[in-house]
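J.: what would the 3D arrangement of this be:
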Amino acid sequence: MRVQKFLKTVFSVLAILLAFSCNQKKYSRIQVSLPISTKKGPLENENLKNWEYKDIETDTLPGISLEKAYATILKNKQPEKVIVAVLDSEVDINSGYFNGHIWTNANEIAENNIDDDGNGYIDDVNGWNFLGNTKGENITNANYEYVRIVRKYNNQFRDKKESEINQELLPAFLKYERAKIKLESEYTKVTRRVKFGEKILQDFLNAKEALKEYFPNGNYTYEKLKEIDTVGNGLSKHVLEIKSVLDYNDSEENMRRVLNDYGNDIKYRLNIKYNARGILQDSLDDISNKSYGSEMLFKKANNYTHGTRMTSVILSMVNNQANEIEVMPVVVEPHGDAHDKDIALGIRYAVDNGAKVINMSFGKEFSMYPEMVYEALKYAEEKKVLIISSSGNDGKELNDNFYKYPNDQTLDNQEDISDNFLKVGASTYSVNKNIKAYFSNYSSLYVDLFAPGYEIYSLFPNGERKKDSGTSISAALTSKVAALIYAYYPNLTASQVKHILMDSGLEYSFEVSTPTKEDKDKTTPFNQLSKSGRVLNAYNALIMADSISRK
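T.: Alright, predicted model coming up:
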């Protein structure tokens, strides 16, 4: 439950308001003048359901005004179909929710073991899996990129000092040194978390056993806990333990899941001796070697749900409006970090097969072969394809010391490689200091835009819809709006769509919470947290797209 306060802050809009003829009607960009009246009383779950599509003027919720756009600007207009490639984990393409909206390669015949369209990928009827092989094996867990870097250079640079390295090898050495520090730090951190998690689980199991007389079925309630006599019988600590579990909405299942994930970190993702790539038999440093992968897109979708969830955000309907989008699943993301080669080939595959938007809701702090991805970005730009990525969920400022790949800027000179790439942070439904999601990364150098990414419903492979949060959601929602622009204004270039999305958002200038280790109370004006300083707005974007497309 949340009570929205009277809005006291002032947020700016674009300096120039465009009015233009659209379906013989005049539409003006959203302009908010404060103070305005907000919803009085509590906002229950039903009020916040699909808040991301709401309008700041009409609903006093800082959504993207997509419902408003469909009801006005897009009413009675006919869109073209647009393909959005989802570079991610596997996708549950057989879900009824996605029926009719999974891309089909019309030039490929299913299951005949022939590359009918000659694109180098056999039986790629609905997309391609760069993590699988023809035997049905699939990479689920993979190393983090910094682990791979340490493994690659360990024999060459171990115990060496910077003064001993020649100039040509210095960049690789410095990358290795950073990666080694990161690996040691993460391994220590995860090991501690495992020990702590094991203690928490054991405390719960002890309490469960001690209180089984009172809760034989494990249906714990605060009321029943209060009734238990804890005087002189040793039950007090067990009652407090169960109360803590209820307070944090925790469960034995969740404790074991978290412990299992930490265990997989140690066993696979942080393990320098573990290399999952053997099942693919490809050469990671050779981009021309692309004859690997599989057409199977959903075998492990239940194991890693991320791709399915992002697809559901992109395909979600607004007030039962017909969806203009088809999703092309391209599997590149395991538990761990994606390989640069898979990302680069995934981008090229999507471009060559007709995608206009590529959603990449993932990121990593290190990159072994960034040039592969840079070249793929340029290739996509030539074909007018827009690429959208997430800023990450570390709650930190991105800078030269904390960087997220993929990106369209080099660390050397911070110049753009291309003009078709967007990195998106996450905003919330609070029009106050908490409008930046607490977990969202931000940067006036490396983040382009913000979009809703907090408590938004997504679909899991079992068909269940749950609240979901993360900058991944923000990127997927931005991809949805980008596809919408292409659907109604197909003549626009990727660069034009990128800048429409950035320039048409709503700008908030008030101070927001950006705590750091050194300063827990630090605040920053919201419009300084990204290049644009804005939050995505579909209504304004469509107005601007219409205007630009007429020129």
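J.: alpha carbons only for contacts and neighbour counts from here, please
T.: OK.
J.: just give the nearest non-adjacent residue to the residue nearest to the spatial centre of the chain, would you?
T.: Nearest to the geometric centre of the chain sits Ser472, at 1.3 Å (Cα atoms, centre = their mean). For Ser472, ignoring the flanking residues on the chain, the nearest one in space by Cα to Cα, 6 or more residues apart in numbering is Ser361 at 4.5 Å.
J.: next up, for comparison:
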Amino acid sequence: MKKLIFLSFIVFNLNGQSLKTKFNWHNLDLSEDGIRGMSTEKAYAELLKNRTSKTVIVGVIDSGIDIKHEDLKDKIWVNNKEIANNGIDDDNNGFIDDINGWDFIGGKDGKDIEQEQLESVRLYKSLSEKFGEKPSKRIKKKNKADLALMEKLKVEIDSKKSEATQYLPMYKNMLEKITQAEDILLKSIGKSTLTKEDVQKIDDQNVERNVRAAKQVWLNLNAMGATKADIQDGVNHFEEELNYNLNENFDPRKIVGDDLKTLGYGKYGNNEVTGPDAMHGTHVAGIVGANRNNNIGVKGVADNVRIMTIRCVPNGDERDKDVANAIKYAVDNGAEIINMSFGKPYSPEKFWVDEAMKYAESKGVLLVSAAGNESEDIDEHVHYPTRTLKTGSEIGNWITVGASNFEEGENLPADFTNYGKKGVDVFAPGVAIYSTVPGSKYEEKQGTSMASPAVAGLAALLKSYFPALTAKQIKTIILESTVKLTGQEVNVPGEKAKKDFSELSNTGGIVNTYNAVKMAIQISEKQ
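T.: Next up is the predicted model:
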């Protein structure tokens, strides 16, 4: 499931848009810019300016991408071996008219899945049908593990339903208040957009009572870190949970029309890669490789990439077969880096995903994965997909990424990020990341979903400028070149306790493009 976090911090202003910190902060440098980004701009300015690069394909497995976005359209992968819209599999890769990628949650008629159940709900429904309303003692005794899982799932699902039922009216009430307040304030100041500075300048002595009240409501919500867009996202989230994600009777898979018991690689889906909700995937794609040279929008980490769009992540939990097929598709069609900004706590067909990951490893493809946003230790609470196979062994072409904040000190790890001394490799900027969204627009989003493509972009940059590097070498460089923060005591996400930052991942560091490029130069000169 793709999951974004929508809380604000301090506010800056860029072209009328409220930003919570410096523009492009995730690519900035602590010593030069005063904020702990990845030092990407410094690397381009000092280490890469006279070097040539080759184009690298990055597979973005996500919700879909706005391939016409002004800052992405020149960076989208095009399958030149395929003739568009002729209904023929020209390149014999098993997929008809896959010009920019493939949609594994779409039907042959062009329709797409937008909403899905959580995996916990699908599992619970399956187990409930297995046991029936009144299971015999013999069946319960014979299937103790499944019975325990079913009972555990019911508690989890009921808890989520209760939470959504409680919070939805609260968010709706806040949305109504901020909408009314903004309408009054915009009318009062005679503008079409609203900034914090505009609101603060309103003179209480010279406006009517309703304007003063609207000003107070708006500023109070803003101080809480709540924008109208954030609150609307909250309303949408809880409505979708109740209507779709947690609804045992909801089943959109008939749109696809596939056999869920088989992988069916090349047998289902369509070539419509944007989908009905491309917000998440478009934002991720911009972090990886938005055009750095067009003087508009934002700057991706990598400057010479083509982004392959692979859609398999709905508003709900992705299915294991789709993830497995998406990985295989990316590998088969030339992706050298794959970003996976999604995840879930259950993986019933993990064996399919395991085979796809091993296939990627055998082909020298690096997999980069978001650690998740549950404020949990994933050494104890598994977040799928994971590099650990069902056999207990691990694949080596994998990086798991936690999210760091733009704040220094105890708030350095994002309060939502998952962590793990073993399970998380590195941290990367994942709070208030300003990037592309559908309709040639730009917004801040946050989550480990944003941290992962920052690392995928770095991996692509290294492969682009140093093409002889292998996936495992790139992984080693990224991990060993992190800025180590041993001795820095920080808040443990989701807990009141504090730990040394080095205890939250196996490197104890934050990725750094400048250090990574410097190390890549040294290694390449020896090869």
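J.: residues touching the residue nearest to Ser472 of structure 1, list them.
T.: Contact analysis of Ser361 of structure 1 by Cα atoms under 8 Å, 6 or more residues apart in numbering lists 87-88, 310, 388-390, 471-473, 475-476.
J.: just the buried members of those?
T.: Neighbour counting by 16 or more other Cα atoms under 10 Å classes 87-88, 310, 388-390, 471-473, 475-476 among these as buried.
J.: pull the most distant pair out of those.
T.: Within these, Leu87 and Thr471 form the most distant pair, 15.0 Å apart (Cα to Cα).
J.: what's the burial count for the alignment partner in structure 2 of Asp55 of structure 1?
T.: Using TM-score structural alignment, the partner of Asp55 of structure 1 in structure 2 is Asp29. A count of nearby residues for Asp29 of structure 2, using other Cα atoms under 10 Å, gives 21.
J.: residues touching Asp29 of structure 2, list them.
T.: 35-42.
J.: which of those residues ranks first by neighbour count?
T.: Busiest of those [other Cα under 10 Å] is Met38, holding 29 neighbours.
J.: coming back round to it: how near is the residue nearest to the centre of structure 1 to Gly127 of structure 1?
T.: Going from Ser472 of structure 1 to Gly127 of structure 1 by Cα to Cα, to the nearest Å gives 21 Å.
J.: again with Asn275 of structure 1
T.: Applying Cα to Cα, the value for Asn275 of structure 1 to Gly127 of structure 1 is 25 Å.
J.: same check on Asn47 of structure 1?
T.: 37 Å.
J.: neighbour-wise, which of the two wins?
T.: Between Asn47 of structure 1 and Gly127, Gly127 has the larger neighbour count (other Cα under 10 Å), namely 27 against 11.
J.: what do we get in structure 2 for the more buried one?
T.: If you follow Gly127 of structure 1 across to structure 2 using TM-score structural alignment, you land on Gly101.
J.: who's in contact with that match?
T.: Contacts for Gly101 of structure 2 (Cα under 8 Å, 6+ apart) come out as 77-79, 271, 273, 308-310.
J.: residue boundaries of the helices in the stretch 201-350 of structure 1?
T.: Secondary structure of the stretch 201-350 of structure 1 by DSSP state H, counting those that start in this stretch: the helices cover 222-227, 236-247, 252-264, 306-315, 340-352.
J.: same check, this time on structure 1
T.: Secondary structure of structure 1, counting by DSSP state H: helices at 45-48, 66-71, 145-157, 170-210, 222-227, 236-247, 252-264, 306-315, 340-352, 370-382, 471-488, 494-503, 538-549.
J.: between the fourth one and helix 236-247, how big is the angle?
T.: Interaxial angle, helix 170-210 of structure 1 versus helix 236-247 (axes from the mean of the first three to the mean of the last three Cα atoms, to 10 degrees): 120 degrees.
J.: helix 170-210 of structure 1 against structure 2, how far on average?
T.: Averaged over the aligned pairs, helix 170-210 of structure 1 sits 4.0 Å from structure 2 after superposition, using mean Cα distance after the TM-score superposition for structure 1.
J.: is it correct that Lys472 of structure 2 is in contact with Asn397?
T.: Yes: with contact defined as Cα atoms under 8 Å, Lys472 of structure 2 and Asn397 form a contacting pair (5.9 Å).
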